[in-house]
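In: What follows is a predicted structure for the sequence shown.
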Amino acid sequence: MPRDLLKIAGGTLYDPANGVDGEVRDLWVERGKIVAPPSDPAERPARTINASGLVVMPGGVDMHCHIAGPKVNAGRILRADDKGSSAEQVMRTALTRSGRLGSVPSTFATGYKYAGLGYTTAMEAAAPPLLARHVHAELDDTPCLDKGCYMLVGNNHYVMRAIEQGDPRRLEAFLAWLLGRSRGYALKLVNPGGVEAWKHAPSGNVDGLDDAVPGFGVTPRQILRQVTEAANRLALPHPVHIHCNQLGIPGNWRTTLDTMQGLDGLRAHLTHIQFHSYGGTDADERSMRSRTAPLAEWVNAHPLLTVDVGQVMFGATTSMTADGPLGYFLHKVTGAKWVSSDCEAEAGCGVSPLVYKNKNLIHALQWAIGLEWYLLVDNPWQVAMSTDHPNGGSFLAYPELIRLLMDRSYRNDVLATCPPAVRERTVLADLKREYTLGEIAIITRAGPARMLGLAHKGQLGVGADADVTIYTPHENLAVMFQLPRVVIKGGAVVAEEGEMRSVPQGSTLSVTRGYDDAPLADLPEFFERHYSIDVSQYGFGPADNPTTPVEPAT
């Protein structure tokens, strides 16, 4: 029986995970995987894609975005007015379903548009475990992508109680059980302790890592350290995904550095780091300035630490965060409408419209500080591209962001449209670095896949998932990355020259599936086998839903 082979012939490959940087090679695909060339020279592929003169990369991996779940749905409702132009809407065809765009696209539009950019994997970054069914329902409704979600535990009452009572084994067992029952991929800390403080008073929050969390004898420092230690002991594929305290507040860089220092020696990932890199004082917003340099210096010296940026891009968008006090703060500062989508005993949420303007000093500083992060972190394997979609801007802005990183002249042209104080309060104008195509392939593909522990993603070696994007070179790099020539997902051509060719479902990635494809019914045995944890001794049973477990008998 002849093999069903696809050959991608003569493309210029950028595959950093396998040390390939702009080499002309053929790729062979069979049954959704990259395979070795056939041993018989007479064997012919079923289809050949001529990639001569084109750039070939692995499918893109967005490790931090907000695309599914209760806060995203709240955003779609709140921003019913934000649909984009009629020309931007996704129309129903023989292959696709209709959908809306705007800053919070519908599930179908999200999948189609990610695929249209050459992305094949995206991770929802903040899911409340009690509402995991909702998150997974929307992920299942998002086509063309492999996807997963991070479970919020930074203000979880059971987590804080276990820390307060000095029971790390119980904490470890609970986190393992919670990930399994919720089908989560990683643990997420958002303003640890601060969201709980906000629930006790409208102005509540924590100012530093050693503040007491109301109602619990714990501090943010204890939550950060002990949950991160538990994740390291569990050897989770992705370490704890951390949204630091005091997001967006002038002077917050000290808290961020304190967080980094408190995690020294542990694998950890700090997310949307741009929002946590501000100098100045919180008493005077106008004092804000960049403090990227000392934070990037710490990252450069600590290879166990990785970051994604949360780049601000100019234009209209929607802020949505599990950081409840931040959502309330933005509402008070901007006067814009606001909605809170709270989850009792677990997390908070705030959703509000937002417009970033290049003539606004604060917004322009945020834009510049994000670019500083890409340019000051020496090792591109430690920094991943993100706009914290939609918080800093839409994922559809990635091509523009790539141009800013690869073209210093263009970057300086945009900087010249910003208030002059941006040059005085950042070092962006002095940075001459320009990213190469190989480095772009790292921060958008190989690096995020490695940070996530997805060995079969972000690379084009034999055995990897056949997620491939083929681009046509163009002097305007934004144009090059806006419209790939061909996008392949799991061996199937999804998009070709701007037209959808197929709409694969994609799979949901979870911590259990990421290890050995263990069936969900065997989760207690799975955790006992992998982690030497008998979860039943703590009252964690194989419930159908992730719920608060019973307290163990004393």
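Out: All right, it came through fine.

In: all contacts plus neighbour counts: C-alpha atoms, from now on.
Out: Noted.

In: Tell me, how many residues neighbour Ala421?
Out: Under the neighbour criterion other CA atoms under 10 Å, Ala421 is assigned a count of 12.

In: Equivalent analysis for the one 4 residues further on, please.
Out: If you count neighbours by other CA under 10 Å, Arg425 ends up with 17.

In: quick one: contacts for the residue nearest to it when sequence neighbours are not counted?
Out: Spatially, and ignoring its direct neighbours in sequence, Arg425 is nearest to Arg289 (5.0 Å; CA to CA, 6 or more residues apart in numbering). For Arg289, the contacting residues are Pro250, Tyr278, Gly279, Gly280, Leu365, Arg425, Thr426, by CA atoms under 8 Å, 6 or more residues apart in numbering.

In: what about versus this one:
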Amino acid sequence: MSLFKISGGTVYDPLNNIDGEVRDLWIDDGRFIEPPTDSSIIPDRTLDASGLVVMPGGVDMHCHIAGPKVNVARKMRPEEKRLADKVTRTPLTRSGTMGSVPSTFATGYKYAGLGYTTAFDAAIPPLGARHAHEEFHDTPILDKGFYILVGNNHYVMRQIQEKEPERLKNYLAWLLNATKGYSCKLVNPGGVEVWKSTGGNATGLDDPIDYFDVTPRQIITGVAHAAGELGLPHPVHIHCNNLGMPGNWLTTLETMKALEGRKAHITHIQFHSYGGNPDEQSTFCSQVPQLADYVNSHENLTVDVGQVMFAETTSMTGDGPLGYFLHKVTGRKWFSGDTEMEAGCGIVPIVYKDKSMVHALQWAIGLEWYLLVNDPWRVAMSTDHPNGASFMAYPEIIALLMDRERRRAVLDRVPSGVKERCSLADLDREYTLNEIAIVTRAAPAKMLGLTQKGHLGPGADADITIYTPDNDIQLMFELPRFVIRRGRVIVEQGEIRENVNGETLHVAPSFDPDAVDDIQNWFEQHYTIQFANYPVQEDTVEHLRAIPTE
């Protein structure tokens, strides 16, 4: 037994109803234990946290840090890499580059430096899973997982069209096992397939998807039902149709209603909360109050925000048509990818400017979500890294949530019309440290079903962030005093003290073993015949048979 005691810290552990209490924490073999009742027991090591703020390690439930499109984005922005900060090699650490899309090593070190110990990549095509795992292996310190893209998957759409819910459920379970993924992700359900086949999009939930005779609504309900039947720890993770378009709040509301009480997580909700006419940019406005009212009254729903901050970044998304739209709007370079039979992607550099009415409204709309969702357990902090901003912006967002005067100072410098088109100026709510601990740690862990993360109770992983209190809230959260992972001090005052490898978190839902043969037979019937003149097709079928189920 090797006992580690953290003594006298001011503890914020919302899951265990501890709100700023001075307590001792005891750790054994990387997990929290009950404080010993025998006063003669002496810890092997003690860290004095007197006067310091103690929270669980941070959990980022929605970011883009690995996989094919992230790797393309790194290579696509050499002009940014030349100017970005560098992470220099030390006896403990590898070198890396920053910018809006940091390299693998830099990603792990910088997340840890902010007090985050867990992060989930939000959009991995199953065919890209091996690539994502390789990059995870190269990303130090963090525990991490990913969601697999299924909203434009040919097999998924066919089973929904053929009304085969059991086959769909078995396929999703098999896919999660084969890829070692964590949950199912829908991105512009059906719309990406329309883009790839015709150059169009699915703008309404009842638009037919060419060649498949299904609709986005059927994809949403079918996958949500299957995920519920499988008992996944995190329900279906939804990027709604019409992201970024004026008037898209109605699509978002229809998506929420289509779930009919099924559990779901609506991601980067800021980008889905816009009023106005798509053909008249001058009508662009916030519709957060109406959507937040719906979320507040429907406990089956959780959200993360996708906060926009004013800076240069890189938009990367599994939403191919959105990538093209941003390219046309900004005039900047563009990458479009196609993962056969599964997904697409679009990558575009972007600069969010405080002098832009649209960008300033996006910034305000994100903050509205944090302040209008009554229950902080239902909203998680995110920037949709790097889409709205880098994860490095989290301390600044925390400061904005805790200080209404700071928000108002920004509102005073952005275009005056912003105040008229949203409710932010009227919102006086200020987050407490306990609520910050909820939205950055406890809530995302709970939403993900990670019982061992996001809290400091017995049995949990001993992931801890210790801060020095400061009137400058942003500075306080930018530079933790200590970051501890599994009971080992990995960061001290911004310096890496120990470089460790994190774990990949994944699920293994059960499925009918006969389903594998059924899936293979289906592909042979539907695709071998169609492409019978292409010899490579036989290789494709043999590769499918070789995909592991464990």
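Out: Yep, that arrived. The structure displayed is predicted, hence computed values, not measured ones.

In: Checking the residue nearest to Arg425 of structure 1 next. Helix, strand or coil?
Out: strand (DSSP: H, G, I helix; E, B strand; the rest coil).

In: how about it, what's its partner in structure 2?
Out: Residue correspondence to structure 2 (TM-score structural alignment): Arg289 of structure 1 is matched to Cys285.

In: swap in Trp373 of structure 1?
Out: Counting by TM-score structural alignment, the partner of Trp373 of structure 1 is Trp369.

In: Nearest the geometric middle of structure 1, what residue?
Out: Residue closest to the mean C-alpha point of structure 1, counted by CA atoms, centre = their mean, is His64 at 0.9 Å.

In: doesn't that one fall inside a strand?
Out: Yes - His64 of structure 1 sits within a strand when classified using three-state DSSP.

In: How about the contacts made by it?
Out: Here His64 of structure 1 is in contact with Ala122, Met123, Glu124, Ala125, Thr271, Asp308, Ser386, Asp388, His389 (CA under 8 Å, 6+ apart).

In: so which of the residues you listed would you say is closest to Ala9 of structure 1?
Out: Of all the contacts of His64 of structure 1, Ala9 of structure 1 sits closest to Ala122, with 27.6 Å by CA to CA.

In: you'd agree the closest one is up against Leu145?
Out: Yes - with contacts counted by CA atoms under 8 Å, Ala122 of structure 1 reaches Leu145, the gap being 6.7 Å.

In: quick one, which of those two is more surrounded?
Out: Leu145 (28 against 22).

In: Please report how far the counterpart of the more buried one in structure 2 lies from Pro14 of structure 2.
Out: For Leu145 of structure 1, the aligned position in structure 2 is occupied by Leu142, per TM-score structural alignment. Using CA to CA, to the nearest Å, Leu142 of structure 2 is found at 22 Å from Pro14 of structure 2.

In: and the match of Arg289 of structure 1, how far is that from Arg407 of structure 2?
Out: Counting by CA to CA, the gap from Cys285 of structure 2 to Arg407 of structure 2 is 18 Å.

In: Ala292 of structure 2 now?
Out: 20 Å.

In: how about Arg25 of structure 1, secondary structure?
Out: Going by three-state DSSP: Arg25 of structure 1 is strand.

In: how near is it to Thr93 of structure 1?
Out: 35 Å.

In: contacting residues around Ala202 of structure 2?
Out: Ala202 of structure 2 touches Asn188, Gly190, Gly191, Val192, Val194, Pro208, Ile209, Pro216, Asn241, Asn242, counting by CA under 8 Å, 6+ apart.

In: export those to CSV and tack on neighbour count?
Out: Converted to CSV, those look like this (neighbours: other CA atoms under 10 Å):
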residue, neighbour count
Asn188, 27
Gly190, 33
Gly191, 32
Val192, 30
Val194, 20
Pro208, 17
Ile209, 21
Pro216, 27
Asn241, 27
Asn242, 25
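
In: could those go into JSON lines alongside secondary structure and distance to Tyr352 of structure 2?
Out: Below are these laid out as JSON lines (DSSP: H, G, I helix; E, B strand; the rest coil; distance: CA to CA, whole Å):
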{"residue": "Asn188", "secondary structure": "coil", "distance to Tyr352 of structure 2": "23"}
{"residue": "Gly190", "secondary structure": "coil", "distance to Tyr352 of structure 2": "29"}
{"residue": "Gly191", "secondary structure": "helix", "distance to Tyr352 of structure 2": "26"}
{"residue": "Val192", "secondary structure": "helix", "distance to Tyr352 of structure 2": "25"}
{"residue": "Val194", "secondary structure": "helix", "distance to Tyr352 of structure 2": "29"}
{"residue": "Pro208", "secondary structure": "coil", "distance to Tyr352 of structure 2": "34"}
{"residue": "Ile209", "secondary structure": "strand", "distance to Tyr352 of structure 2": "33"}
{"residue": "Pro216", "secondary structure": "helix", "distance to Tyr352 of structure 2": "30"}
{"residue": "Asn241", "secondary structure": "coil", "distance to Tyr352 of structure 2": "22"}
{"residue": "Asn242", "secondary structure": "coil", "distance to Tyr352 of structure 2": "20"}
